[in-house]
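Q: I would like to see how this sequence folds:
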Amino acid sequence: MTANDQLSGAGPAAAPRDGYLAVLANPAAGRGRYRGLLPIVLDRLGAAGWPVVLLEAETADQARAACATAVADGAAALVTVGGDGTVNLALQAVADTGVAFGPVPAGTGNDFAVCTGFPADPLAAVEVIAAALTAGRTRPADLARMTAGDGTSRWFGAVLAAGFDALVNERANRMSWPRGRRRYDLAILVELARLRPRRYTLRLDGVPLEFDGVLVAVGNCPSYGGGMRICPDADPTDGQLDVVYAGPVGRATLARIKPRVYRGSHVTHPMVHSHRARTVEISADGIVGYADGERALPLPVTVTAVPDAVRLLI
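A: The predicted structure follows:
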């Protein structure tokens, strides 16, 4: 597809400029520091000449349903105002539909937006999206589709965590105290104390791989968690997934490796390994995968790269 592809329709042929812009906003994203952003976003998008509808939702399930309804009802584009979690909800609706998508990065983690070329500054990102709307321009990007044994599937844009980081998220979500970032920090300490390698079975494009490991990630994009480059060579336009894992390291070694993730230099450690595949089957006991920072599906799952699965307003 070229930069001149139209806003709606699954193929490269021109499509009529009809429908409306649906906007999903998370007022709690970024710990609320962008609360005043939404009126600016709505005003700027409205100036692009399209009717704008703000989706109403109070829970993640309601947001996911609202996005799906908007796509089914003929929305020409969906714009999110929030972080990776908000993006992930929207991707469930727009993936593989041809409906254009624009993320305004206003969360704690904005990895998908930044990794796919949107400005990190939310006001600059709004301008990029509005310009794309005016020009009728989209650019394709890949997504990853994960499928459980019972057929349940979920899309993600950035990274699937299926090791230590997933365990930390799972523990933090079960904790009612403390609040905010301290809860996550405490969950890290607890999981470090309980750290033990787990037996993983992977199949990379059908080729089996077994290992004992503590850190496993499958990336469509390079980073997660607000800029942690866990899969530094991942490219959301190459039709491939990057798999990075750390072997049976202890607490001290993991503590030394983790800070290097922000630079992506952890992949040079002798206990860290990288692979690339179109399809990744991953299995381990007691792990719930977290995709784009959100609780997704328990292992085992099959993750497949889907080229050009989303059309970005950029």
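Q: only C-alpha atoms for contact and neighbour calcs from this point on.
A: Fine.
Q: what are the ranges of the strands in the stretch 51-200 of the chain?
A: If you assign secondary structure with DSSP state E, counting those that start in this stretch, the strands in the stretch 51-200 of the chain sit at 52-54, 77-82, 100-105, 139-148, 153-156, 159-161, 198-204.
Q: any chance of these in JSON lines, with distance to Ile287 too?
A: Putting the strands of the stretch 51-200 of the chain into JSON lines (distance: least, C-alpha to C-alpha, whole Å) gives the following:
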{"stretch": "strand 52-54", "distance to Ile287": "36"}
{"stretch": "strand 77-82", "distance to Ile287": "27"}
{"stretch": "strand 100-105", "distance to Ile287": "29"}
{"stretch": "strand 139-148", "distance to Ile287": "13"}
{"stretch": "strand 153-156", "distance to Ile287": "16"}
{"stretch": "strand 159-161", "distance to Ile287": "10"}
{"stretch": "strand 198-204", "distance to Ile287": "10"}
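Q: mind putting those strands in a markdown table, mean neighbour count included?
A: Converted to a markdown table, the strands of the stretch 51-200 of the chain look like this (neighbours: other C-alpha atoms under 10 Å):
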| stretch | mean neighbour count |
| --- | --- |
| strand 52-54 | 17 |
| strand 77-82 | 26 |
| strand 100-105 | 30 |
| strand 139-148 | 23 |
| strand 153-156 | 23 |
| strand 159-161 | 28 |
| strand 198-204 | 18 |
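Q: what's the spacing between the spatially closest residue to Leu54 that is not a sequence neighbour and Ala77?
A: Of all residues beyond its chain neighbours, the one nearest Leu54 is Val23 (4.8 Å), with distances taken as C-alpha to C-alpha, 6 or more residues apart in numbering. Computed as C-alpha to C-alpha, to the nearest Å, the Val23 to Ala77 distance reads 9 Å.
Q: ok, the residue nearest to Leu54 - contacts?
A: Contact analysis of Val23 by C-alpha atoms under 8 Å, 6 or more residues apart in numbering lists Val52, Val53, Leu54, Leu55, Leu78, Val79, Thr80, Val81.
Q: Leaving out chain neighbours, which residue sits closest to Leu204?
A: Using C-alpha to C-alpha, 6+ apart, the nearest residue to Leu204 is Val280, at 4.9 Å.
Q: Assess the claim that that neighbour and Val207 are in contact.
A: No: between Val280 and Val207 there is no contact under C-alpha atoms under 8 Å: 9.4 Å.
Q: I have a second one here; can you model it like the first so I can compare?
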Amino acid sequence: MTSDDIAVLANPRAGRGRHRGLLPGVLERLGASGRSVRLLSADSAEDAEKACHRAVAEGIGALVAVGGDGTVHRAVQAVAGSRVGFGVVPAGTGNDFAAGTGVPADPMTAATAIAHAVRDGHATPVDLARVTTGQGDVRWYGAVLAAGFDAIVNERANRMRWPRGPRRYDLAIVLEMARLRPRRYRLELDGVDRSFTGVLVAVGNCRSYGGGMLICPDADPTDGLLDVVVAAPLGRGAMVRLKPRLRRGTHVTDPRVGSYRAREIRIGAPDIIGYADGERVAALPLVISCEPGAVRLLR
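A: Next comes the predicted model:
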């Protein structure tokens, strides 16, 4: 690959396959940039991430992720902190990073915008969150990291072999709701102790997760800060009533919900696995920092 090439990471299973037929048209639109377009080959999420790293190391001019937040998550591991332009064609079940950064919701429109940005040499600096695990490993994310009840549900769903599809997540919610209990969180925001006992923690670079739930409704991925939303102990009934408010972002007006902004967050709690962009990251404790302009977004 050369510095003129556009490498494309596409997930054919994104959006439960409903956008599968779009890829030829997307590649054609990207080719209107005048650059060579090459599709990266990968058989697994791990292979996809390695393919992105290889492409960046080979000196590509741009990397484009065609899929949802999981595909974006794999791609940003390679482009974070580099000069390689990054484009997103939203084609997943959840497209929260795309929505939060102003990427057109229509895949073909997004591909056309990327082609124009590449052709014109225009990119917009956008923040990313940098996660350092307890073992010293580094991961990046673009949308939201969950470290409360939603992360527990994700972990349960990932262990289940039945049922398939979204019903598995629904069942995981029911099972974990029956075991709902508050945890003691060690929380430090820019050196200030904000430790608390509660059931919900989210650290957002963008506003939403889970396909449009506005967990951090005021988050701005260009302000150099991360938004932190926490919730005090809530009963099962209160949790059920809170969920519809997440779609509107009005949950932050509840007196049991707290909102903060910080450049660096240190968070720890027993028996919690953090999930970022819907992907498993690592067990707490974690250190999360905002890295301003860490990605050059093509849109």
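Q: TM value for the aligned chains?
A: Superposed pair, TM-score by TM-score structural alignment, normalised by the length of structure 2: 0.98. Supporting alignment: 298 aligned residues with a C-alpha RMSD of 0.9 Å.
Q: Contact partners for Asp61 of structure 1?
A: For Asp61 of structure 1, the contact set (C-alpha under 8 Å, 6+ apart) is empty.
Q: Which residue of structure 2 is paired with it in the alignment?
A: With TM-score structural alignment defining the correspondence, Asp61 of structure 1 maps onto Glu46 in structure 2.
Q: Its match and Glu279 of structure 2: what is the separation?
A: Separation of Glu46 of structure 2 from Glu279 of structure 2 (C-alpha to C-alpha): 12 Å.
Q: repeat for Gly224 of structure 2
A: When Gly224 of structure 2 is compared with Glu279 of structure 2 (using C-alpha to C-alpha), they lie 23 Å apart.
Q: what do you get for Val229 of structure 2?
A: 19 Å.
Q: Next: Leu171 of structure 2.
A: The gap separating Leu171 of structure 2 from Glu279 of structure 2 is 19 Å, by C-alpha to C-alpha.
Q: got it, and Asn154 of structure 2?
A: Per C-alpha to C-alpha, Asn154 of structure 2 is found 9 Å from Glu279 of structure 2.
Q: And these two? Which one has more around it.
A: Each of Asn154 of structure 2 and Glu279 has its neighbours counted (other C-alpha atoms under 10 Å); Asn154 has more, 22 against 19.
Q: What is the equivalent residue in structure 1 for the more buried one?
A: Superposed on structure 1 with TM-score structural alignment, Asn154 of structure 2 falls opposite Asn169.
Q: Structure 2: matching residues for stretch 286-305 of structure 1?
A: So stretch 286-305 of structure 1 sits over residues 271-290 in structure 2, by TM-score structural alignment.
Q: What residues of the matching stretch count as buried?
A: Across stretch 271-290 of structure 2, burial judged by 16 or more other C-alpha atoms under 10 Å covers 272-290.
Q: same thing with stretch 34-44 of structure 1?
A: When neighbours are counted by 16+ other C-alpha under 10 Å, the buried residues of stretch 34-44 of structure 1 are found to be Tyr34, Leu37, Leu38, Val41, Leu42, Arg44.
Q: Run a quick neighbour tally on the nearest residue to Thr201 of structure 1 once chain neighbours are set aside.
A: Counting by C-alpha to C-alpha, 6+ apart, the nearest residue to Thr201 of structure 1 once its immediate chain neighbours are dropped is Glu210, at 4.6 Å. The number of residues packed around Glu210 of structure 1, counting by other C-alpha under 10 Å, is 12.
Q: Surely Glu210 of structure 1 forms part of a strand?
A: Yes: following the definition DSSP: H, G, I helix; E, B strand; the rest coil, Glu210 of structure 1 is counted among the residues of a strand.
Q: which residues does it contact?
A: The neighbourhood of Glu210 of structure 1, defined by C-alpha under 8 Å, 6+ apart, consists of Arg199, Tyr200, Thr201, Leu202.
Q: ok, those vs Ala120 of structure 1, which is closest?
A: Leu202 (34.3 Å; C-alpha to C-alpha).
Q: Which parts of the stretch 51-200 of structure 1 are helices?
A: 60-72, 84-94, 111-115, 122-135, 164-174, 181-193 (DSSP state H, counting those that start in this stretch).
Q: what range in structure 2 matches the third one?
A: What that stands for is helix 111-115 of structure 1. Mapped onto structure 2 with TM-score structural alignment as the criterion, helix 111-115 of structure 1 occupies residues 96-100.
Q: what separates that stretch from the chain centre, distance-wise?
A: 8 Å (C-alpha atoms, centre = their mean, to the nearest Å).
Q: Residue in structure 2 paired with Leu160 of structure 1?
A: Aligned by TM-score structural alignment, Leu160 of structure 1 pairs with Leu145 of structure 2.
Q: Quick check: that match touching Ala282?
A: No: between Leu145 of structure 2 and Ala282 no contact is recorded; they are 10.9 Å apart, counting by C-alpha under 8 Å.
Q: Spit out the residues that contact the two alike.
A: The overlap between the contact sets of Leu145 of structure 2 and Ala282 (C-alpha under 8 Å, 6+ apart) consists of Gly274, Tyr275.
Q: Any idea how many residues pack against Trp177 of structure 1?
A: Summarising burial for Trp177 of structure 1: neighbours were counted as other C-alpha under 10 Å, giving 11.
Q: The residue in structure 2 sticking out farthest from the centre in helix, strand or coil?
A: Farthest-out residue of structure 2 from its mean C-alpha position, per C-alpha atoms, centre = their mean: Gly34, at 30.0 Å. Assigned by three-state DSSP, the conformation of Gly34 of structure 2 is coil.
Q: Give the equivalent position in structure 1 for it.
A: Using TM-score structural alignment to pair residues, one finds that Gly34 of structure 2 aligns to Gly49 in structure 1.
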